[in-house]
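1. please work out how this folds:
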Amino acid sequence: YSHFLSLPLSVHPSLVQKLEAFQESVLVSLGIPLLTVAGFVDSGVEKSIFIKPTRFHLTVLMLKLWNEERVEKARGVLEKCLPDVAAALDERPVSVSLKGLEIMRGSPKNTRVLFAKVADADGGSRLSKVCQVMIDAFVEAGLVLGKDGEQELKLHATVMNTSHRRSKSRYRNKGFDATDILAKFGEETWGDYQIMEAHLSERFKYDENGYYHCCGSIPFPGSTVETGVSQGTSQHDT
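-> Below you'll find the model as predicted:
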């Protein structure tokens, strides 16, 4: 995958601060150094597997856009979604409630992805509805390959992912033990946050604000963000 549809959460400074505090609390509780990438420890937890707070987001759809023509087409599809997105949200702002932690499949002792659970703050389903509107538009445009468009949408906010591990290669694909993390932080309440916009994000490339490079975006109701392509300077991951 080269790109994805994302709903940025890192636009909220208070949430970024909570993530930073959470990461520090987890590392301190497990006795892991904060400032360096330590050697592999038995728990499999190290600083590098935490999502960077400036990249915190919800993923709507993964995309394979391997040339500029497909990127341009995807940008156009997203921008054409704007009226349908507004209608699906009843022309009202939508916020998410982030509370609790959960693992993505498998056993807590061999976790690869740990995420914060997501729900509409008002108890409804408008966010899932609007995400499906965008997914359907990309499927109809022929930009979703294979079964990617048929997968059940499970909105979640990843906080730890072993795919980011930077320790020695023989440990790179090893999971981590989330047992203690779930016991101590499993009911963590992050708060309610308004979804401001949807991005066509490029993987492994980042804008000056630290978020994934924006190839195009649309605002959600109640947002003051302008529609269009990010003009920020970008940099590749190294």
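2. switch to C-alpha atoms for all contacts and neighbour counts from now on
-> Noted.
3. not counting its neighbours along the chain, what's nearest T158?
-> Using Cα to Cα, 6 or more residues apart in numbering and skipping the chain neighbours, the partner closest in space to T158 is F115 (4.1 Å).
4. show me the contacts for the spatially most central residue of the chain.
-> With distances taken as Cα atoms, centre = their mean, the residue of the chain nearest its centroid is H57 (3.0 Å). If you count contacts by Cα atoms under 8 Å, 6 or more residues apart in numbering, H57 has them with 6-10, 157-158.
5. show me what the strand ranked longest in the chain is packed against.
-> Using DSSP state E, we find that the single longest strand of the chain is strand 197-207. Here strand 197-207 touches strand 3-8, helix 68-80, strand 212-219, strand 234-236, going by 3 or more Cα pairs under 8 Å, 6 or more residues apart in numbering; DSSP states H and E.
6. which of the ones you listed sits closest to L182?
-> strand 3-8 (24.7 Å; Cα to Cα).
7. one more, so I can put them side by side:
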Amino acid sequence: MDVMSPQLMWVGTRCYRVNHVSEQRYQTQDDNKPYIEEDLYEEDDRELDYDIEMKEGGKLQTSFHVPSTFFAMIIGSKGTARRRLEAETKTQIIVPKQGTEGDIVVKGTSRKAVAACRQRIELIVLGARTKQQFTHFLSVPLNSSEIKTNYSRFREKVLTELPSLFQLDESLFQRVDKLHLTLCTMSLMDNEDRSHAAQLLQECRETIIEPILADFGAVEIRVRGLEYMNDDPHAVDVLYANVESEALQQIADQMMEYFVANGLMQRKHDRVKLHVTLMNSLFRDSGDGSSGGESDGKRGTRVTFDATAILREFGHYNFGTQKVSEIHLSQRYSTACDGFYEATGMVKI
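-> Sure thing, here's the model as predicted:
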């Protein structure tokens, strides 16, 4: 039977998969032998992804890092989640005490049971991670003089040439020194998470970036044209510029897959949307004289703005080109000495 295209059978409004049973299995079975339940967690190649050690007494064990923020999700109310998982996988789960750091330990008598339990814990953690506000993002700094100059001109024209159509505040615009492409976002909850993400970024250099560079020679991007989030151009939250680059698109898509496979983010789209945020309602002045949003670590007020005139006048605006030389693991709500975001990791291209 082709497991990717199994035979289906409809009963009323419900669809069932037809599982074919081997008659030979029952013909060769000795009826005098006692029934032994099949070990659903017997050893196979899948547990090779995990480091599972044999301990004294024949016990198998794996230990792995989980940020303490997620311990409560693994334990559950009064320990119910942990007990259920232990019963279903026939394992023992050891979680560090509240207020302490440390690895999660899974013990069992079967390698596959231990691997299955660890995998389910990692899925719990991944689900909990996606509910956190993102703390870091993979970015490409837009630091070419051409793009920075054209962006400054765009901002000045919007603020000075369209005042009669609507009122905009300068704080809605991204700072020139922080212009960037966002490749993907993630929630890194502790130093171990951050170290892991920085290591993955370095691994992407050899496994992803270099092979693509061999085909394209260099990564050049063109930034032009405006688009907006939300459905109504009269009430826009984010206005961004489009980015054109087949080489960077391939790099971004494969890097996203790599970080997803390593459990630091969840796939939301099939492809990375290459874009440069120009205006964001969260950047709006907080009322105390300082800009809110990404720039200062303060959350601004989400009040939409009318972008119809901007789109009409500058919808095809050309911000210029740039060769990509670096990809950063940037820390959200931070500012480095050069005015860009603090880098937790970086690779040169």
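8. would you pull the TM-score for this pair?
-> The TM-score (TM-score structural alignment, normalised by the length of structure 1) is 0.80; 202 aligned residues with a Cα RMSD of 1.9 Å.
9. of the contacts of H57 of structure 1, which stay in contact in structure 2?
-> Among the contacts of H57 of structure 1, the ones whose aligned partners also touch in structure 2 (both residues aligned by TM-score structural alignment, their matches' Cα atoms under 8 Å) are 6-9, 157-158.
10. quick one: L98 of structure 1 and Q194 touch, right?
-> No - contact criterion Cα atoms under 8 Å: L98 of structure 1 and Q194 do not qualify, at 11.1 Å.
11. wait, G191 of structure 1 sits on S95?
-> No - the pair G191 of structure 1 and S95 does not pass the contact test of Cα under 8 Å, sitting 10.0 Å apart.
12. between these two, tell me which one has more neighbours.
-> S95 (19 against 14; other Cα atoms under 10 Å).
13. what's the more buried one aligned with over in structure 2?
-> Under the alignment by TM-score structural alignment, S95 of structure 1 pairs with E220 in structure 2.
14. which neighbouring elements make contact with the helix or strand A87 of structure 1 falls within?
-> Assigned by DSSP states H and E, A87 of structure 1 falls within helix 82-88. With contacts taken as 3+ Cα pairs under 8 Å, 6+ apart, helix 82-88 of structure 1 sits against helix 126-140.
15. after the lengthiest strand in structure 2, which helix or strand is next?
-> Criterion DSSP E: the longest strand present in structure 2 is strand 220-228. The C-terminal neighbour of strand 220-228 of structure 2 among helices and strands, as given by DSSP H and E, is strand 238-244.
16. what's that next one aligned against in structure 1?
-> Strand 238-244 of structure 2 corresponds to residues 113-119 in structure 1, going by TM-score structural alignment.
17. mean per-residue distance, that stretch versus structure 2.
-> Superposing on structure 2 and averaging over aligned pairs (mean Cα distance after the TM-score superposition for structure 1), stretch 113-119 of structure 1 comes out at 0.9 Å.
18. elements contacting the helix of greatest length in structure 1?
-> For structure 1, the helix with the greatest residue count under DSSP state H is helix 13-29. The contact analysis (3+ Cα pairs under 8 Å, 6+ apart) places helix 13-29 of structure 1 against no helix or strand.
19. mean deviation, the helix or strand following it versus structure 2?
-> Where DSSP H and E defines the elements, the next helix or strand beyond helix 13-29 of structure 1 is strand 57-63. Strand 57-63 of structure 1 differs from its equivalent in structure 2 by a mean of 0.7 Å after superposition (mean Cα distance after the TM-score superposition for structure 1).
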